[in-house]
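Student: heads up, no residue letters with this:
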């Protein structure tokens, strides 16, 4: 019975997280226009490609590690992946600085936090935490839509850039929230010389 309940929670979370951006499409097409919407699609393609190079399927690596070794040292794998992501991300940011491309800078940052978020989702899914998984997805979709509407209503120019910034702010907000919750539930061991005397 638990598997049916969890499946229903996962399915509803997936549906809600996909419906919100779908409902945002008419608003985006009206605000951005044909040219702006095409430009946004162009940058979203870059975002997807950056996610591949920056993330290297860390969510898959976390899942494989979890199913092979269990929770033991999962935090080490997650932390190592985050260090890799930050290293490659910083190299990407330096490249954007050299190229003087502000929008690519936003895309690299957004991609970094998207990788962090996908790892957090993978952890929740592996540990069969259906409700937190769904909550993270739902929160991501809602904050993405909310930040998009706020940014596009506040500004009149460079709306494609504002949409990318809204995605970035949403990713940062939800990733930090998910990571704080993850760290609260993770036991960390520290070396203490007095315990070996």
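Tutor: Structure's in. What do you need? Worth saying up front: this structure is predicted, and the values here are computed from it rather than measured. Numbers count the residues shown, from 1 in each chain.
Student: every contact and neighbour count from this point should use C-alpha atoms.
Tutor: Noted.
Student: secondary structure element for residue 65?
Tutor: Using DSSP states H and E, residue 65 maps to helix 58-69.
Student: now swap in residue 33 and tell me
Tutor: Secondary structure from DSSP H and E places residue 33 in helix 2-55.
Student: that helix packs against which elements?
Tutor: For helix 2-55, the helices and strands in contact under the criterion 3 or more Cα pairs under 8 Å, 6 or more residues apart in numbering; DSSP states H and E are helix 74-99, helix 102-126, helix 130-154, helix 159-185.
Student: so which of these gets nearest residue 45?
Tutor: Taking Cα to Cα as the criterion, helix 102-126 is the member of these that comes nearest to residue 45, at 10.2 Å.
Student: this is the comparison structure:
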């Protein structure tokens, strides 16, 4: 199966699997209300931070290792990564029991189970096992919807049950992936402490700059919810989060495009079929699409959002447009990020994200003094800065490659 066909199947599968939870949104916003919806967002925001700590960006290591070295010793990379993540998770869980913090305990469980499922998905993507990848994605999306409705209707409409439904779905999808979609990697040689040590060094050396990159992404993508919960009411956070979720249909497409394009672009760059100039041209062609989407979003009346989500989400429209623009810019940034990652320039990606995160922090602080409705512009400004810097770094790398 060729790369173009694989990429198209990936894209379709990603969109379908991610639209299933999106369709659930009107149900969740109504049964949980702005208060419960805001609490769920806090769980997931903290969970995203712990996913970074537990996974240590192993998914990026798996993709790059596969394209550079193939399947040889890939099993040791996976095994070493899992041991690291299990040790870290046990430490966090014990700590949560010692301090008797139920919120922390749920967050760690969510993060660890999300990591397990993510590795299974990334592994199949790296090896171009398209249909297994999509089947696992759909299994998770359907199960999380079923368990969410079941638990909420049987035991009450609480944020904890929504998070518990996600944890159960992660576990079920992970085990089904192992049982029905057997691991494509077989042990080629006996376990070796020396090889495992090398794999740990590979993870730490390659992923460390990306870890900072992910931390910056967390700051820009999730920290605002923690910040808002401290300065404003949980109900206002619920409205803000609902706007983010609605706008994230654009982000879902961007993420789907990113996962779809990563193996495709890696192969094309390797064969000298994709250059910085081609990426730049594609980026310019993408700008009119962003403008058209923004105009369409601006013309949607707020009444339509209230019909969809419920009358308690008044003021939601003010957040939608800046979020849509922010996520659209990430679509262009993804191209340059993949380009830099292929050449192993993770430090440059890290620098881009650090500068962007600093800009975000400054804007977040300043805009919060004016009003919550302006906070979404912090993401827009920081993503624009990120795009410009990463594009400039990609240009420099392309010049050096030619020389």
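Tutor: Nice, I can see it. All values derive from a computational prediction rather than experimental measurement.
Student: got a TM-score for the pair?
Tutor: For these two chains in superposition, a TM-score of 0.90 is obtained (TM-score structural alignment, normalised by the length of structure 1); 190 aligned residues with a Cα RMSD of 1.7 Å.
Student: mean shift of the helix holding residue 65 of structure 1 relative to structure 2?
Tutor: Aligned to structure 2 and superposed, helix 58-69 of structure 1 gives a mean residue distance of 1.1 Å (mean Cα distance after the TM-score superposition for structure 1).
Student: ok, and what's touching that helix?
Tutor: Residues lying outside helix 58-69 of structure 1 but in contact with it, judged by Cα atoms under 8 Å, 6 or more residues apart in numbering, are 74, 77, 78, 81, 115, 118, 119, 120, 121, 122, 123, 126.
Student: can I get those in JSON lines with neighbour count and distance to residue 136 of structure 1?
Tutor: Shown next, in JSON lines, are these (neighbours: other Cα atoms under 10 Å; distance: Cα to Cα, whole Å):
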{"residue": "74", "neighbour count": "17", "distance to residue 136 of structure 1": "20"}
{"residue": "77", "neighbour count": "16", "distance to residue 136 of structure 1": "21"}
{"residue": "78", "neighbour count": "19", "distance to residue 136 of structure 1": "18"}
{"residue": "81", "neighbour count": "22", "distance to residue 136 of structure 1": "20"}
{"residue": "115", "neighbour count": "25", "distance to residue 136 of structure 1": "14"}
{"residue": "118", "neighbour count": "18", "distance to residue 136 of structure 1": "10"}
{"residue": "119", "neighbour count": "25", "distance to residue 136 of structure 1": "12"}
{"residue": "120", "neighbour count": "22", "distance to residue 136 of structure 1": "9"}
{"residue": "121", "neighbour count": "23", "distance to residue 136 of structure 1": "7"}
{"residue": "122", "neighbour count": "20", "distance to residue 136 of structure 1": "11"}
{"residue": "123", "neighbour count": "23", "distance to residue 136 of structure 1": "12"}
{"residue": "126", "neighbour count": "19", "distance to residue 136 of structure 1": "14"}
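Student: how close does the closest residue to residue 122 of structure 1 other than its chain neighbours get to residue 117 of structure 1?
Tutor: Taking Cα to Cα, 6 or more residues apart in numbering as the measure, residue 122 of structure 1 lies nearest to residue 59, with 5.4 Å between them; neighbours along the chain are not counted. If you measure residue 59 of structure 1 against residue 117 of structure 1 using Cα to Cα, to the nearest Å, the figure is 9 Å.
Student: just checking, residue 13 of structure 1 touches residue 141?
Tutor: No - look at residue 13 of structure 1 against residue 141 with Cα atoms under 8 Å: they stay out of range, at 10.1 Å.
Student: for residue 189 of structure 1, grab the count of nearby residues.
Tutor: Residue 189 of structure 1 sits with 6 neighbouring residues when counted by other Cα atoms under 10 Å.
Student: so it, which of the three states?
Tutor: Using DSSP: H, G, I helix; E, B strand; the rest coil, the three-state assignment for residue 189 of structure 1 comes out as coil.
Student: in what helix or strand does the nearest residue to residue 221 of structure 2 once chain neighbours are set aside lie?
Tutor: Using Cα to Cα, 6+ apart and skipping residues adjacent in sequence, the residue nearest residue 221 of structure 2 is residue 379, 7.7 Å away. Secondary structure from DSSP H and E places residue 379 of structure 2 in helix 376-402.
Student: in terms of secondary structure, what does that helix contact?
Tutor: Counting by 3+ Cα pairs under 8 Å, 6+ apart, helix 376-402 of structure 2 packs on helix 193-221, helix 276-298, helix 317-342, helix 346-370.
Student: which of the ones you listed sits most buried?
Tutor: Comparing these on average neighbours per residue, with mean count of other Cα atoms under 10 Å, the densest one is helix 317-342 at a mean of 22.
Student: ok now that one, how far from the chain's centre?
Tutor: A distance of 12 Å separates the centroid of the chain from that of helix 317-342 of structure 2, by Cα atoms, centre = their mean, to the nearest Å.
Student: repeat that for stretch 96-108 of structure 1.
Tutor: Stretch 96-108 of structure 1 sits 19 Å away from the centroid of its parent chain (Cα atoms, centre = their mean).
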